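Participant: Sequence plus predicted model, see below.
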Amino acid sequence: MSKEEQSITSLWNMFTKKMWLDSFKMKSKLKNYNPSEIHCIEHIGKYEDSNVTKLAEAFDMTRGAISKLSKKLIKKGLIESYQKSDNKKEVCFKLTKQGKEIYNIHEEMHREFKDRDQPFFEQVTEEQLDIIIDFAEKYNRHLDAEIKKVGVKMKVDNL
């Protein structure tokens, strides 16, 4: 296996393991909610005046899909819709008390994941992190250029 293949395989294995471990723990505490619901709750909790258009852009989903998801969250009592006084046409979302509880559980789990991994990162030097960041940024720019050549819009800012 070449160094290039080895580096991609090692990164893939690392991210796969992290995603599995994180999702395993998330599923135990947030078992009644799917990832789309959790991410939607997270976005609404972080960004004031979230609406269908903003959520669709953030998740690279259609407005129709977000509309369906938001109706589901409203039915579950996790979010509620409102209109701003200066724009009666635009419908925005905010978390309900129950939605805030789910948001807080999700945020606490992210803190737990960070705390879990902190002992490892304490062993990594600043120089090693700089090398990893430089590699990742350069490779991401390369992949962005390749995606642009394909001509398909892909939004990965929230991954």
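Facilitator: Cool, got the structure. Every value quoted in this text rests on a predicted model; they were computed, and no experiment measured them. Numbers count the residues shown, from 1 in each chain.

Participant: make it CA atoms for all contacts and neighbour counts henceforth
Facilitator: Will do.

Participant: Look through the chain and tell me its longest strand.
Facilitator: Criterion DSSP state E: the longest strand present in the chain is strand 87-95.

Participant: In that one, which residues are buried?
Facilitator: By 16 or more other CA atoms under 10 Å, the buried positions in strand 87-95 come out as 91-95.

Participant: okay, now the one to match up with it:
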Amino acid sequence: MNKEDQVLMGFRDLYNKLVWLNKDKMEESLKGYKPSEVHCIEYIERNVDSNVTKLAESFYMTRGAISKLTQKLIQKGLIESYQKSDNKKEIYFRLTEQGKVIYKIHEDLHKEFQERDKVVFEQVTAAQFDSMLSFVEKYNRHLEAEIKKKGIEMKSE
């Protein structure tokens, strides 16, 4: 196996272990909520004036799928829609008090997991972090370009 394969397998393995380790606690603490719902709540809380288009772009989902997801969250009382007085056409979302509770539970779990894993990150030098971040940014830009190409190909079909 070449180094490229080792890196990609390493990322996959790390991700799968993280998901497996965190899964039981996440499911127990956020019972009744799907991961997509929780991540949508997280996005809305962290991004002012979230709308269907921004959510779809962020999650690489169709606007129709995001519309269904946001409708579920509205029905569950976790988010509410609003419009700005200067733009009655666009619909935005914000968390309700109940949505903020779910957001806080999720954030607290992430902090707990970060604390658990801190022992590893404390051993990483600034130069190592810079190197890893540089690689992640380059690879991310490449994948975004590939996604854009695919989007253009799909539109021309």
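Facilitator: Noted; the coordinates are in hand. Since this is a predicted model, take the numbers as computed values, not measurements.

Participant: what about the residue nearest to Thr62 of the first structure when sequence neighbours are not counted, neighbour count?
Facilitator: Excluding the flanking residues, the one nearest Thr62 of the first structure by CA to CA, 6 or more residues apart in numbering is Ala56, at 5.6 Å. Residues lying near Ala56 of the first structure (other CA atoms under 10 Å) number 17.

Participant: May I ask which helix or strand encompasses the residue nearest the centre of the second structure?
Facilitator: What sits nearest the mean C-alpha location of the second structure, by CA atoms, centre = their mean, is His39, with 5.2 Å. According to DSSP states H and E, His39 of the second structure maps onto helix 35-46.

Participant: Contacts for that helix next, please.
Facilitator: Residues from elsewhere that reach helix 35-46 of the second structure (CA atoms under 8 Å, 6 or more residues apart in numbering): 50, 55, 69, 73, 78-79, 93-95, 99-100, 102-103, 106.

Participant: same question, stretch 73-83 of the second structure
Facilitator: By CA under 8 Å, 6+ apart, the residues outside stretch 73-83 of the second structure that reach it are 37, 41, 70, 89-100.

Participant: ok, 6 Å please
Facilitator: If you take CA atoms under 6 Å, 6 or more residues apart in numbering as the criterion, stretch 73-83 of the second structure is touched by 91-96, 98-99.

Participant: And the furthest pair within the residues you listed?
Facilitator: Ile91 and Gln98 (20.2 Å; CA to CA).

Participant: Tell me which stretches of the second structure form helices.
Facilitator: Assigned by DSSP state H, the second structure shows helices spanning 3-29, 35-46, 52-59, 63-75, 97-121, 126-156.
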